[in-house]
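Chemist: sequence-free structure coming up:
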C-alpha cells in the first residue's frame, strides 16, 4: 500500500491463542495488528481507532462474524473484511461475501494463504482509493474548463479524454450539435503536450467547398494555411464531413506525411455531427481518411441522455453569467428546474446555456 509499518489490521477470533499466533505472523509482514476475542470488543475497537483491514472468524458467541461484518459495513464501506470459516460453514461464508466480505479462508488457516489474501485486499483497497481520487481530480480539472458533468455517461468519458490528451494521434469527436465537441477538443489541447502551441479552428461547414483547401493548406500567392499556422499545436477541423472529395484527398496525404514523421508537426482533431461510417458506405466520405482520423474516437452523448447533468450545468451557467453581467442571481425555482430537466434539449448544452 505504500504504507508499510503503518497498515493497521484488526484480527477477531474467540480463541486467544489463535489470535496471538496469527498476529505474530502478520506482524512479521510489517503490519500493526490489534486483536479482539469477541465481536463486541471488535466493534468497540473499530469505532475507536482506524483500521485498514479486518479479519474475523464467522462463528463466535454473541456478536458473530456476520453481524460484525454488517456493523462494520454500516461504519465504513471502504475497509475490506476477510472472514475465516470452518469447512462445514462454507455456505455462511458465501453469505458473508454477498454482504460485502472481500474473501473467505477455510480453517485451519494456511498462514501463507492468509498473508496473500491480506496483501491482495489491501492492494485492491489502494487501487479503489486511487481511482476515486483520480475521478475526483478529473472532475475538478474538467469543471475548470466548463465540462460540468455528474452523469455516469460523462464521468466514464473523462478517463478517455485524459488518455486522448496524452498522445498526438488524430482524434475524431462525434456528437450532436451543441453537446460540446469543441470544448472537449480544447480541454484535450490544454491538458496535453501541445498546450503551449496554438489551438486553430477551421469551420469546414461555414466555408465554400473550394475555399476550404486554400484555408487549410495556403493559397497560390504563398499565404500560409491553417495547417502551417497550427504547427506545434492542435488543428481542429469542425464538421469534417463537409470536406469536398478533393480536400479529403489532400488532408489524407497530409495525415500520411504526419504519420511517418518522427515528430508530427500538428495534432489533427476532427468533429462531426454525422455518422461518418454511414457516409463512407454511401461513398461521400473516403474510407481511408475515415480510418486515419479515427485513430482515437470520442462520442459525446446528447443532453437528453444525461439529464443528471442539467442541475449542475444550470448552476454553472448562473455563476458564469453573474460574473460576466454583474448580476446576483442565486438559483432558479424548483419548478423551473423541473421544466428544464423535462425538456428534450435538441440543441443540447448550447441551448441550455442560451436559455439561462
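Modeler: Received it, and whenever you're ready, just let me know what you need. If you're wondering where the values come from, they're calculated on a predicted model, not measured in any experiment.

Chemist: alpha carbons only for contacts and neighbour counts from here, please
Modeler: Noted.

Chemist: separation between residue 127 and residue 222?
Modeler: Here residue 127 is placed at a distance of 55 Å from residue 222 (CA to CA, to the nearest Å).

Chemist: neighbour-wise, which of these two wins?
Modeler: residue 127 (13 against 8; other CA atoms under 10 Å).

Chemist: can you name the farthest residue from the center of the chain?
Modeler: Distance from the C-alpha centroid of the chain peaks at residue 221, with 47.4 Å (CA atoms, centre = their mean).

Chemist: which ones are touching that one?
Modeler: Remark: with contacts taken as CA atoms under 8 Å, 6 or more residues apart in numbering, residue 221 is in contact with nothing.

Chemist: give me the number of neighbouring residues for residue 168.
Modeler: Around residue 168 there are 21 residues (other CA under 10 Å).

Chemist: quick one: secondary structure of it?
Modeler: Assigned by DSSP: H, G, I helix; E, B strand; the rest coil, the conformation of residue 168 is coil.

Chemist: surely it and residue 267 touch.
Modeler: Yes: using CA atoms under 8 Å, residue 168 is in contact with residue 267, at 5.7 Å.

Chemist: so residue 231 sits in a strand?
Modeler: No: using three-state DSSP, the assignment for residue 231 is coil, not a strand.

Chemist: does it touch residue 266 like I think?
Modeler: Yes: taking CA under 8 Å as the definition, residue 231 is a contact partner of residue 266 at 5.0 Å.

Chemist: beyond the helix or strand encompassing residue 337, next helix or strand please.
Modeler: For residue 337, the element it lies in under DSSP states H and E is helix 334-342. Later in the chain than helix 334-342, the nearest helix or strand by DSSP H and E is helix 348-355.

Chemist: name the nearest residue to residue 267, ignoring sequence neighbours.
Modeler: residue 234 (4.7 Å; CA to CA, 6 or more residues apart in numbering).

Chemist: residues contacting the one you found?
Modeler: Shown in contact with residue 234 (CA under 8 Å, 6+ apart): 189, 194, 197-200, 266-269.

Chemist: and those residues, which of them are in helices?
Modeler: residue 189 (DSSP state H).

Chemist: just the contacts of residue 234 now: which is nearest residue 176?
Modeler: residue 269 (16.4 Å; CA to CA).

Chemist: in contact with that closest one, which residues?
Modeler: Residue 269 neighbours (CA under 8 Å, 6+ apart): 170-173, 185, 234-237, 293.

Chemist: out of these, who has the most neighbours?
Modeler: Greatest neighbour count in these, by other CA under 10 Å, goes to residue 234: 29 neighbours.

Chemist: next one: that one from residue 165, what distance?
Modeler: 11 Å.

Chemist: list residues touching both of those two?
Modeler: Joint contacts of residue 234 and residue 165 (CA under 8 Å, 6+ apart) are residue 189.

Chemist: hold the first one in mind and look at this next one:
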C-alpha cells in the first residue's frame, strides 16, 4: 500500500495511528520532533505525510508550508481536534490535501489516504509531461536540468538563425542529432527539409549517389536522373551524422560544398548551387583523425567553424530521473500502460551507473522495462543485471580491505622500485641498499613485477 510519515508531538497518537494504519497494510514511520520532518522525508521518500496542526515549537501550518515548498507533489493530510476545523480548512487553502479530525475513524482515514495517492499519481504523470519539452518545440526530446546542457541549449538558440557550419561532438548516444534538429527547428530554415545522412551506413559508391545525386547513364543501373540529398534539402539543413566515417574520396566533394556551396551530380559536368546549411556530428577526435591521415585537414577546419559538445550522461546524473520519467511517459503511451512509479533504490542506482551508451542506452532500458512490466511500479529488479549489481551506496565498487590493501601496496612497491632503478641507473646493489633490503629480496621484487634492471642502465 502506501509509505506514510506521521508527525505528531504526542507519542501515544503516533503509536495508535501507526498501528492502525499498519494493520490496513500501510507502512508507517512516526516522528515526534517536527524539526526533523524534512530530513526524514528526504531519507524515506514517503507517499503521504500526516501532520498534527497543533504542535509546540514548529506548528503544523508552518511545517505544511515547508514540506510543500520542497515537495510540491507530496500530499499532506493535517490532523486536528474538533475545535480547530476552521484552521484545518485554512491549511487546505495553503496546500494540504485534506484534514482528519480527532477522534478519527480509521476507515475514513484510509479512504482519504487512497484519494491522496490517486491525486499524487496524477500529479506525477502531469509532472512528467511538464518536465519534457512540448513535442512541437524546437527542443523536442531534450530533457535536462544540467548547467552544461542548459548552456549548450542557449548556444543552440543563439546560433539557430546563423548560416555558420556547426560541428557537434560527443560520445555515441548522447543526442547529437537532437542538437542538430534543434539548430534547424529554432532557425529560419525550420519550414524546409532536415535531411540526415549516415556517413558510415552505406558503401562509398552508393553514398556518393545518395548525397550528390546522379544523371542517367552515370553507372550501371542509373536508368534515370536522380536528385541527391543536397537537392532534396534545398533551403533546409543537411546533417552529416558521424562525419568521421565519410570516405576520403567524398570528403573532397563535401569540401567543395562547404567552400563554394555548389556540387555536381555523379556523371554530370554541370554545377548546381546548394542553398543548405550544413551540420555535422562525430564521436571521433577529428584532430587525431587528421594527424593519422584519415580525415582532410581543410575539411575539418571548414566544418569546425563552430563546435558544440554534448556531455555524456555520466557527467549529468541529475538528468537521469527526468529522463526516466520522460521515457516512462513516452513508452506508456506506446504500449498503453500506466507504469508511473519508480522506487528510490532504482533511481539512485541508475544515477550511479556509468551508462556507456548514454541517453540511447537509458531510453532502450526504459522501453524494455515498460514493455515487459505487468504492474505500475518499477523496482531495481526490473533493470539489467549490470545495473542491479551496483549497490545503492556504491560499496560494491570498492574491493574488500585485504584485496584493496594488497593492490595499493603492490602499486606503491612497483613505483618505488622503478624510482630506485632510475636514480641508480639500474645498479641493483645500490638500489637494494637504499631500500634497506638485501640483494636477494630486491631481485624477488624485480621478478614479481617483471622488471629488468638492465633497461635502466646507461
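Modeler: Received it, and whenever you're ready, just let me know what you need. This is a predicted model, so every value here is computed, not measured.

Chemist: thinking again about what came up before, tell me the one of the contacts of residue 269 of the first structure nearest residue 148 of the first structure?
Modeler: Distances from residue 148 of the first structure to those, taken as CA to CA, are shortest for residue 185 (14.8 Å).

Chemist: now the counterpart of residue 237 of the first structure in the second structure: how far from residue 181 of the second structure?
Modeler: Aligning on TM-score structural alignment places residue 237 of the first structure opposite residue 240 in the second structure. Separation of residue 240 of the second structure from residue 181 of the second structure (CA to CA) stands at 12 Å.

Chemist: swap in residue 443 of the second structure?
Modeler: From residue 443 of the second structure to residue 181 of the second structure the distance is 63 Å (CA to CA).

Chemist: looking at these two, which is more packed in?
Modeler: residue 181 (22 against 18).

Chemist: and the aligned partner of that one in the first structure, what does it touch?
Modeler: Matched across to the first structure, residue 181 of the second structure falls on residue 186, judged by TM-score structural alignment. Shown in contact with residue 186 of the first structure (CA under 8 Å, 6+ apart): residue 199.

Chemist: helix, strand, or coil at residue 186 of the first structure?
Modeler: helix.

Chemist: ok, it to residue 151 of the first structure distance?
Modeler: Residue 186 of the first structure sits 21 Å away from residue 151 of the first structure, taking CA to CA as the criterion.

Chemist: next one: residue 27 of the first structure
Modeler: From residue 27 of the first structure across to residue 151 of the first structure, the span is 44 Å (CA to CA).

Chemist: same deal with residue 26 of the first structure?
Modeler: 42 Å.

Chemist: same deal with residue 205 of the first structure?
Modeler: Using CA to CA, we find residue 205 of the first structure at a distance of 31 Å from residue 151 of the first structure.

Chemist: how about residue 316 of the first structure?
Modeler: 15 Å.

Chemist: could you do residue 68 of the first structure as well?
Modeler: For residue 68 of the first structure, the distance to residue 151 of the first structure - CA to CA - is 34 Å.

Chemist: compare neighbour counts for the two and give me the winner.
Modeler: residue 68 (21 against 15).

Chemist: wasn't the more buried one part of a helix?
Modeler: Yes: counting by three-state DSSP, residue 68 of the first structure is found in a helix.

Chemist: pretty sure the match of residue 237 of the first structure sits against residue 281.
Modeler: Yes: counting by CA under 8 Å, residue 240 of the second structure does reach residue 281; the two are 6.3 Å apart.

Chemist: now the helices for the stretch 1-150 of the second structure?
Modeler: 11-23, 37-44, 60-70, 85-93, 106-131, 147-159 (DSSP state H, counting those that start in this stretch).

Chemist: relative to the whole chain's centre, how far out is the longest one?
Modeler: Read it as helix 106-131 of the second structure. How far helix 106-131 of the second structure lies from its chain's middle: 27 Å, per CA atoms, centre = their mean, to the nearest Å.

Chemist: before we move on, the earlier item: so how far does whichever strand or helix holds the match of residue 237 of the first structure sit from its counterpart in the first structure?
Modeler: Using DSSP H and E, residue 240 of the second structure sits within strand 237-241. In the superposition with the first structure, the average deviation recorded for strand 237-241 of the second structure is 0.6 Å (mean CA distance after the TM-score superposition for the first structure).

Chemist: what separates the helix or strand following that strand from the chain centre, distance-wise?
Modeler: Remark: after strand 237-241 of the second structure, the chain's next helix or strand is helix 248-260, criterion DSSP H and E. Averaging C-alpha positions (CA atoms, centre = their mean) puts helix 248-260 of the second structure 35 Å from its chain's average.

Chemist: and helix 248-260 of the second structure, how far from the first structure on average?
Modeler: Helix 248-260 of the second structure sits 0.8 Å off on average (mean CA distance after the TM-score superposition for the first structure).

Chemist: how about that helix: buried residues?
Modeler: The neighbour-count criterion (16 or more other CA atoms under 10 Å) identifies 250-251, 253-255, 257-258 as the buried residues of helix 248-260 of the second structure.

Chemist: nearest to residue 99 of the second structure, of the residues you listed?
Modeler: Once CA to CA is applied, the member of the buried residues of helix 248-260 of the second structure that ends up nearest residue 99 of the second structure is residue 258, at 67.7 Å.

Chemist: so the closest one is in contact with residue 304, correct?
Modeler: No: using CA under 8 Å, residue 258 of the second structure makes no contact with residue 304, being 11.1 Å away.

Chemist: please tell me how far the equivalent of residue 288 of the first structure over in the second structure sits from residue 120 of the second structure.
Modeler: Aligned by TM-score structural alignment, residue 288 of the first structure pairs with residue 298 of the second structure. Distance from residue 298 of the second structure to residue 120 of the second structure, counting by CA to CA: 57 Å.

Chemist: equivalent analysis for residue 106 of the second structure, please.
Modeler: Residue 106 of the second structure sits 21 Å away from residue 120 of the second structure, going by CA to CA.

Chemist: helices and strands around the helix or strand where residue 120 of the first structure lies, which ones?
Modeler: According to DSSP H and E, residue 120 of the first structure maps onto helix 111-144. The contact analysis (3 or more CA pairs under 8 Å, 6 or more residues apart in numbering; DSSP states H and E) places helix 111-144 of the first structure against helix 16-27, strand 103-106, helix 152-165.
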